[in-house]
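> Structure here, sequence nowhere to be found:
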C-alpha cells in the first residue's frame, strides 16, 4: 500500500508525467522513432512546466493583495500565505483517501472515454487531485462510510465529474478562438456554463471585447504582457495607497515603498504571463498531434481536457477584465456576508479569482461580447465567495486549502454534494 500511495502522490499527481506518458504513447501508437518521440516529449513537458510554474507564481504573487485588502476593508483575512504548509496540514487527515480516489477516479474517466460516447480524457491532474481531496473530505466528514466504500464512491463521483465537465465545456467552447482540438479539464466549468448562458441571452456577440476601439497610441495595451504589467502595477499601487505606505513597508513589501513594490510586482506579472504564453505554444505544438495517436489507436475519437491558460493568448483584454470583475464582486460578496454576520469568515480566494475570472470572461465574450464577458466574470465572483461560504463548514480539516484553491466547481458542486450527504442522513 505504501508503494502504491507513493506512486500516486509522487508520479500520477504530477502533471509532467501524465503529459509525458500521453506524448510517448501517442507517438508510439503512430510508430514514430525514438529520436522523434524524445524531443517531442521533452518539449511538451517543458511547455507544460512553463505554464504550471508561471501560473503558480502568478497566483502566489497575488497573495500580498490579500493582506492589503483585509486592511482596507478592516476584515481579518485568514493567514494563508504559506501554501505548502497549508496544503500539508489540510491533507493530514484525508491524504490516503484523497490519493486513492484520485487514482481510481482517473481510471473511471479512462474507462468512460473508452467504452461510452463521452470521449474526453481529463489531462489536468493537478486540478483533479485537489478535487479528489474535496470529495474525500465531504464523504469523510459528512458520512459514516468506512474507507473502502468511501474510496469507491468517491472515485465514481470524481470520474463522472472529470468526464462530464469536459463534455459540457466541449459544447460551450465551440465559439472560443484557439480551442481547436481540445476541451478544458478545469474546475471552472460551472462558471463557464453560467458565463456562456448569460452571454448568450443577455449579451451582444457583435461587440467583441477584444475588438474594442482604443486610440492608436494605446494599441500596445492589446499585448497581454504589457497590459497585465500596467494593470497589476496600478492595482498594487492604489491598494497600497489606501493601505498606507508605512504599513506596506513593514508588513507586505519587505521594506520597499509602494512605488518600487508596485512596479516590481507589475513587471513580475508581465514576465510570468510571458512564460505562460510561451509554454502554451510549446505544449500545444506537441500534445495535440500526439493525442491524435492515442485517439486513433487506443480511445477512438477522444479529445483531451487541458488547462485554461491555453486560451489566454487570444483573449488578453478578457483575462484582465475578468479578473478585475470577479475580484470586485468577490469583495462585494465578502462585505454582504460580513454585514449579515455570517458565522464563517470568508475572503476572496485570489488565485481562483484570477484564473476563473479570466476564463469566464473569455467564454462570456465568446458567447455575448463585452457585456457577456462582464456579466459572466461578475457572476463568477459571486459564485466563488458565496459558494466558499457554504463549502467551508462541510469539509472539516480540508478547509484551509479550500480558502486558497476553491475554484468555481468546488464552490458550486461541493456544497451540492455536501448538503445531499447531510440530507440522506450521512452525518
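It's in. From a predicted model like this one, the values you see are computed outputs, not experimental measurements.
> CA atoms for contacts and neighbours, from now on please.
Will do.
> ok, residues contacting stretch 383-403?
Contacts to stretch 383-403, defined as C-alpha atoms under 8 Å, 6 or more residues apart in numbering, come from residues 80, 83, 86-87, 89-91, 93, 133-134, 137-138, 141-142, 191, 330, 333-334, 344-349, 353, 406-408, 410-412, 414-415, 418.
> Please identify the nearest residue in space to residue 160, excluding sequence neighbours.
Nearest non-adjacent residue to residue 160, counting by C-alpha to C-alpha, 6 or more residues apart in numbering: residue 109, 6.8 Å away.
> Against that first model, consider the following:
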C-alpha cells in the first residue's frame, strides 16, 4: 500500500508526467531513435506545463474575481468545490486510501475497455480521474459498499465514464478540430452535450453552415477586436473594473499589497488575458508532440486508440466561442443563483473557474452545432444546468456529515448520483 500510494501521489496524479511517459512509450513503440524519444518526451512535458502555467494564472485571476463578485453583490451560499470534497473525504472521513486505489483502478478499467470495446479512448486528464475516484468512493461508501467491493465498483463506474464521455462528444469534437486525432477528456461532457442539444433546437433551419461567432464582421475602426486577445481584454477589463467598483475599496484592496483597488482589478484582468495567451501556446506545443507520439500506442497496445485530453486543447479552434461561452454560462449561473432557492434548492454561488473552462468549452460546442444562437442561448441553459446538479447534491452531502459544500464537474456528479439513487437503494434492499 505505501508503495502504491507513493506512485499515485508522485507519478499518476501528476498529469504532465503521465502524458510525457505515454508520449515516450508511443515513440519507443515506433522504434524512434534515442534523440527523438528524448526530444518528443521533453516537449510533451514542456507543452503540458506551459499549458498548466497559463491555467494557473487564469485560476489566480478568477479566484480573485470570484471573491470580488461575492463582495460586490453580497452573495452567500454554497460554492461548489471538488477540491474541498476531496480534502474532507481524505482527512475527515478517512477515505484517502480507497480514493487512491480507485484512481488506479479507474485507469486500468479505462485501458481494458479501450482495448476490448469499440470505445478506443485513453483518458489522460489526471486531475479529472482523481475527482471521479473521489466522488464514486464517497457515494459508494454512503451506499453501503466497503473494502474491495467499494474500490471495484468505483473503478468500474469511473472507467466507464472515461471511455463513454469522450465517445459521446467525439462526433462534435471531430467537427471542431476537422480531424479524428484527439478526443475530449473532461468530466463536464454531459453539460457540453446539453448545450449542443439546445443549440440544435435553436439553430437556423435550412442553412448549410450555421453563422459562427468566429465570422462576425466588424467595422474597420473595430477590426482590432478580431485579435483574440484584444477582444478578450475589451470584455474582461470592464467586467473586473465594474465588479471592483461595486465591491468597494475594502473588499477590492484585499491582497492588493497597498495598490489602489481599481488599479489592482485592472492588472488582474490583464493577468487573465496573459494566462489565456500562455495557455494557448502550451496547447499548440502539446498537440504538436502528443498526437504523433500517440500513434505508437494506437498501433501497438490499443489499436486505433485516441488520447482524450483536457478541455483547453479545443480553445484555439474557436477562441471567440470560448469568450461567448464564458459570459453566457456566467449569466446562466447568476440566474440559477436567484431562481433555484425559489423552488427549494440551496443557493449555489457561480464558480468562475467552472464558468470559464467548462463554459468556454460548452460555447465551442454550441457554436459548432447552432452557430451564434446556439452559443448564446445554449450557454445560458448550460449555466442553469451546471448549477442545478450541484444543488441536487447539497442535502446528500450534508447527510454524510460534510459542511455546506457541493461538487463541480457534472460527469462526476452523475457518477455520484448513480451510487446515491441506484446502488444505494439496491444495497438497502439487500
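Looks like it came in fine. These figures come from a predicted structure and were not determined experimentally.
> quick one on the thing from earlier: now the buried members of the contacts of stretch 383-403 of the first structure.
Neighbour-count burial within those applies to 80, 86-87, 90-91, 93, 133-134, 137-138, 141-142, 191, 330, 333-334, 346-349, 353, 406-408, 410-412, 414-415, 418; the criterion is 16 or more other C-alpha atoms under 10 Å.
> The first structure: strands as residue ranges?
Assigned by DSSP state E, the strands in the first structure fall at 120-122, 183-184, 303-306.
> wait, which of those strands is closest to residue 53 of the first structure?
Closest approach to residue 53 of the first structure among these is made by strand 303-306 (15.6 Å; C-alpha to C-alpha).
> That closest one aligns to what range in the second structure?
Mapped onto the second structure using TM-score structural alignment, strand 303-306 of the first structure covers residues 306-309.
> now that stretch, how far from the chain's geometric center?
How far stretch 306-309 of the second structure lies from its chain's middle: 14 Å, per C-alpha atoms, centre = their mean, to the nearest Å.
> any residues touching it, and which ones?
For stretch 306-309 of the second structure, using C-alpha under 8 Å, 6+ apart, the contacting residues are 120-125, 166, 181-186, 291, 294, 298.
> So for residue 175 of the first structure, which of the strands of the first structure sits nearest?
Checked against C-alpha to C-alpha, the stretch from the strands of the first structure lying closest is strand 183-184, at 12.0 Å.
> To what extent does the closest one diverge from the second structure after superposition?
For strand 183-184 of the first structure, the mean deviation from the second structure after alignment is 0.5 Å (mean C-alpha distance after the TM-score superposition for the first structure).
> by contact count, what packs against that strand?
Strand 183-184 of the first structure is packed against helix 147-172, strand 303-306, with contacts defined by 3 or more C-alpha pairs under 8 Å, 6 or more residues apart in numbering; DSSP states H and E.
> If you count contacts, what does the first one end up packed against?
Meaning helix 147-172 of the first structure. Where contact means 3+ C-alpha pairs under 8 Å, 6+ apart, helix 147-172 of the first structure is packed against helix 95-115, strand 120-122, helix 125-142, strand 183-184, helix 189-202.
> okay if I get these as TSV plus distance to residue 268 of the first structure?
Shown next, in TSV, are these (distance: least, C-alpha to C-alpha, whole Å):
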stretch	distance to residue 268 of the first structure
helix 95-115	33
strand 120-122	31
helix 125-142	23
strand 183-184	27
helix 189-202	28
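> Tell me which of these lies nearest to residue 427 of the first structure.
If we rank those by C-alpha to C-alpha, the stretch that ends up nearest is helix 125-142, at 4.7 Å.
> what's the offset of the closest one from the middle of its chain?
15 Å.
> now residue 151 of the first structure: how far from residue 406 of the first structure?
Distance, residue 151 of the first structure to residue 406 of the first structure, by C-alpha to C-alpha, to the nearest Å: 22 Å.
> To clarify, my last question referred to residue 170 of the first structure.
According to C-alpha to C-alpha, residue 170 of the first structure stands 22 Å off from residue 406 of the first structure.
> Would you agree residue 121 of the second structure is in contact with residue 161?
No: Residue 121 of the second structure is not in contact with residue 161 according to C-alpha atoms under 8 Å; the separation is 10.7 Å.
> which of the two has more neighbours?
Each of residue 121 of the second structure and residue 161 has its neighbours counted (other C-alpha atoms under 10 Å); residue 121 has more, 31 against 24.
> How about that one: what's its closest non-neighbour residue?
residue 306 (5.0 Å).
> What is the neighbour count of the one you found?
24.
> Map residue 278 of the second structure across to the first structure for me.
Using TM-score structural alignment, residue 278 of the second structure pairs with residue 275 in the first structure.
> typo on my end, residue 360 of the second structure
Under the alignment (TM-score structural alignment), residue 360 of the second structure pairs with residue 358 in the first structure.
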